[in-house]
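A.B. asks: what's the 3D shape of this:
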Amino acid sequence: MNPDTPLHPRPLRHLTTAQRRVMSTAQLRAHGVSGAEASARCRPDGPWQQFLPGVVLLHPGPATSEERLHGVLLFAGRPLAERAGAVPAQPGPDAPHAAYADAMITGLAALALHRFSCVPPLPSLDRVDVLVPRTRRLRSTGCARLVRTHALPAAQQISGLPVAPVERALADAVALLRDAGEVRRLLTEAVRGGHCEPASVVRELTAARLLTRPHVVDAVDSLLAEGRAIAEDRLHALVREHGLPDPLWNVDLRLPGGPRLGGVDAYWPAHAVAVELDTRAPRQGEEGSGWSRTERSGEFGEWSEYVRKRERLERLGVTVVHITPKKLRDTAEQQATVVRTALMAAADREPAAYLVVLPR
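C.D. replies: Okay, the predicted model is just below:
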């Protein structure tokens, strides 16, 4: 008897349909199927077929989209027995995807699972991108294309499969695209469809060193303009739907006869309260962010300008409320409360300096 074959193999019938139809050779051994028996069944006239190295399709016909995804993950995933301190375990209904450890679907396949309408359907994709640690000793083969990373993001579970977050999947897809129109369509749907904010997309593209490509830069410029327009619409809706008084929209503030103090997205002159949309990319500099010193310096300079403007206005008695597009989307009621509180507190503050308000 093969020493890897368990004394009490578990029957295949307890697995889900997709699991019963595609399995790793390690899983088959756990169910009492030796390597020799699996190889015999994968002969040209046999009932099974070798799908990828170490992965067997348990029927003779073509793989379905779901089977391809499971197969790619079985090929790229690091079995639990290989992980430090892990105890080998037979796959079962309590941990059906244990063999997918350290692997997740990314790129166009992941965006299809995230229900992007502008990507090709799963059956038409020749290859499935799978994200793995850079130390994984595998090579792309068949329909599995490996994408390596220093640090895996937290996977999202879609239909029981580990899938990369939208921002990471976008970056991995864009890295392989040369058509500016395709890149623009992907980024636009990411924002319009509410999948993510422009700033988080820019952060991921920057970390992937993709902003050196002119067609990606052009698409990002359109993305940022699109994202600001959506954020402005949400700010208008917040004022309207939460019963706030109408402000002056999109104005410049100046001292009489003095220099420009800066532009704000909404301003209530009678209350000396301003709202500014913070549409910068998220602040960077964390370990592993992938940003160069020059990029971090530029981002810090932009943040410093925000701080200087706010300090100038607050010294003149203006309350400045910063709101990010993500907060507008996810916590609109809370942001409305913040603005309302600032307006109500105006009566208890010293009168602000007189400012000239001009259209921006």
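A.B. asks: from here on, contacts and neighbour counts on C-alpha atoms
C.D. replies: OK.
A.B. asks: Show me what the lengthiest helix in the chain is packed up against.
C.D. replies: The longest helix of the chain (DSSP state H) is helix 214-241. Judged by 3 or more C-alpha pairs under 8 Å, 6 or more residues apart in numbering; DSSP states H and E, the packing partners of helix 214-241 are helix 180-192, helix 198-207, helix 325-330, helix 332-345.
A.B. asks: can you redo the ones you listed as a markdown table with mean neighbour count and distance to residue 302?
C.D. replies: What follows is those, written out as a markdown table (neighbours: other C-alpha atoms under 10 Å; distance: least, C-alpha to C-alpha, whole Å):
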| stretch | mean neighbour count | distance to residue 302 |
| --- | --- | --- |
| helix 180-192 | 19 | 23 |
| helix 198-207 | 22 | 14 |
| helix 325-330 | 17 | 17 |
| helix 332-345 | 16 | 23 |
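A.B. asks: So which of the ones you listed is nearest residue 21?
C.D. replies: For those, the distance to residue 21 is smallest for helix 180-192, at 32.8 Å, taking C-alpha to C-alpha.
A.B. asks: quick one more, to check against the first:
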Amino acid sequence: MTRRSWARDAEELFGASRRGVITVAQLEDLGVPSRTSYRRCRPGQPWQRLLPGVVLLRTGTPTRRQLLEGALLYGGSEAVVTGLESCRRQGLKREARPGEPIHLLLPAHLKTTSSGYVLVERTTRLPAPVTLDELPLAPVVRAVLDECRRLTERAPIRALLAEAVQQLKAGPAELSAELEQGSDRGSALPREVLREIGKGARSPAEAAAMAVWRRTGLPEPVWNFEICDERGRYIATPDAWCDAVALAWEIDSYEFHFGQPGYAATLERNNRYAAAGVAVVQTVPSRLRTEPRAVAGELVLAYRAAANRPRPPVVLSGRRE
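C.D. replies: Predicted structure coming up:
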């Protein structure tokens, strides 16, 4: 393409781009002077600047994929997408938040820095990418921990790690190993939450419940184990179970309505507990966050009451996956 013909060949320019995203350097190779590229990104002109040296060959709001293509062009050929974007592309069921950055990993020797919506992290441990839909993605275990290291509160870290285990099948042992191999920066809270998950927490609410239980000073329960009656008939799989006194703790949502299957299943479970003589404490997830001290007090009282009655013939079985 010559400098005289590029303006007439918009289709060819678009064909050389990534979904309409292209670098100024690539445009120069196609005959578009850099000053022309930048001029066409001014208000009222047909293109727009996404990042330094990266333009979108149209106006309007870029799609998430176009932003991602722009980030990769900005980062260069060795860039690897990590964090939530990588997790989402590999199956995490979360929508992108408005303004959520795209997190890139780059080799430590490069000088590229964060800009605009792109968060650049230079690393000596650049992972071999997983390629999906022509995108270089950090493996799930690395991506989720790269995001966790940036978080400063326990609750979102719990939520993300629990989702990674449940939705992306990331193993707690793999996550712990990756955490130990990386930098200590931002690792303290993820390490604590992974210990909770390793003990059996299957959700953010259960991880929060473990933290509340530690306030009680009571013997540590087991988490997510089946219990059966003396004839081996299944009773339930309580979130927490104190075997010495046959006390079950369930983290139950109050958002059921009569007639819904979830509500009916909860009633049936509670009826089985009652028939077997099991003491049960039920807590809604929101109270774990808003009233941890009160919940801990209720658990202590329930434990003492259970200890003062004859223990029913209930048998602890294996963990239900």
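A.B. asks: what's the angle from the helix or strand residue 211 of structure 2 falls within to helix 188-198?
C.D. replies: Assigned by DSSP states H and E, residue 211 of structure 2 belongs to helix 204-216. If you take axes from the mean of the first three to the mean of the last three C-alpha atoms, to 10 degrees, helix 204-216 of structure 2 sits at 100 degrees to helix 188-198.
A.B. asks: So which bit of structure 1 is the next helix-or-strand element following helix 204-216 of structure 2 matched to?
C.D. replies: Next along the chain after helix 204-216 of structure 2, taking DSSP H and E as the criterion, comes strand 222-223. Under TM-score structural alignment, strand 222-223 of structure 2 has no counterpart anywhere in structure 1.
A.B. asks: follow-up on the earlier one: and the helix holding residue 211 of structure 2, what does it pack against?
C.D. replies: Under the contact definition 3+ C-alpha pairs under 8 Å, 6+ apart, helix 204-216 of structure 2 sits against helix 154-167, helix 188-198, strand 247-251, helix 285-290, helix 292-307.
A.B. asks: one step back: turn the helices and strands packed on helix 214-241 of structure 1 into JSON lines, including distance to residue 110 of structure 1.
C.D. replies: Below are those laid out as JSON lines (distance: least, C-alpha to C-alpha, whole Å):
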{"stretch": "helix 180-192", "distance to residue 110 of structure 1": "12"}
{"stretch": "helix 198-207", "distance to residue 110 of structure 1": "15"}
{"stretch": "helix 325-330", "distance to residue 110 of structure 1": "22"}
{"stretch": "helix 332-345", "distance to residue 110 of structure 1": "29"}
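A.B. asks: Tell me which of those lies nearest to residue 35 of structure 1.
C.D. replies: With C-alpha to C-alpha as the criterion, residue 35 of structure 1 lies closest to helix 198-207 of those, at 42.2 Å.
A.B. asks: quick one: the closest one to structure 2 mean distance?
C.D. replies: Helix 198-207 of structure 1 differs from its equivalent in structure 2 by a mean of 1.5 Å after superposition (mean C-alpha distance after the TM-score superposition for structure 1).
A.B. asks: so that helix matches what in structure 2?
C.D. replies: So helix 198-207 of structure 1 is aligned with residues 172-181, judged by TM-score structural alignment.
A.B. asks: For the matching stretch, report the contacting residues that lie outside it.
C.D. replies: Residues from elsewhere that reach stretch 172-181 of structure 2, judged by C-alpha atoms under 8 Å, 6 or more residues apart in numbering: 141, 142, 145, 165, 187, 191, 194, 197, 198.
A.B. asks: Mind checking which of these are buried?
C.D. replies: Neighbour-count burial (16 or more other C-alpha atoms under 10 Å) applied to the contacts of stretch 172-181 of structure 2 gives 141, 142, 145, 165, 187, 194, 197.
A.B. asks: do you know how far the fifth one is from residue 194 of structure 2?
C.D. replies: Pointing back at residue 187 of structure 2 there. 10 Å (C-alpha to C-alpha, to the nearest Å).
A.B. asks: what do you get for the fourth one?
C.D. replies: Taking C-alpha to C-alpha as the measure, residue 165 of structure 2 and residue 194 of structure 2 are separated by 10 Å.
A.B. asks: related to what we said a few turns ago, distance to residue 19 of structure 2 added to the helices and strands packed on helix 204-216 of structure 2, as TSV?
C.D. replies: Converted to TSV, those look like this (distance: least, C-alpha to C-alpha, whole Å):
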stretch	distance to residue 19 of structure 2
helix 154-167	29
helix 188-198	37
strand 247-251	46
helix 285-290	44
helix 292-307	50
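A.B. asks: This completes my enquiry, with thanks.
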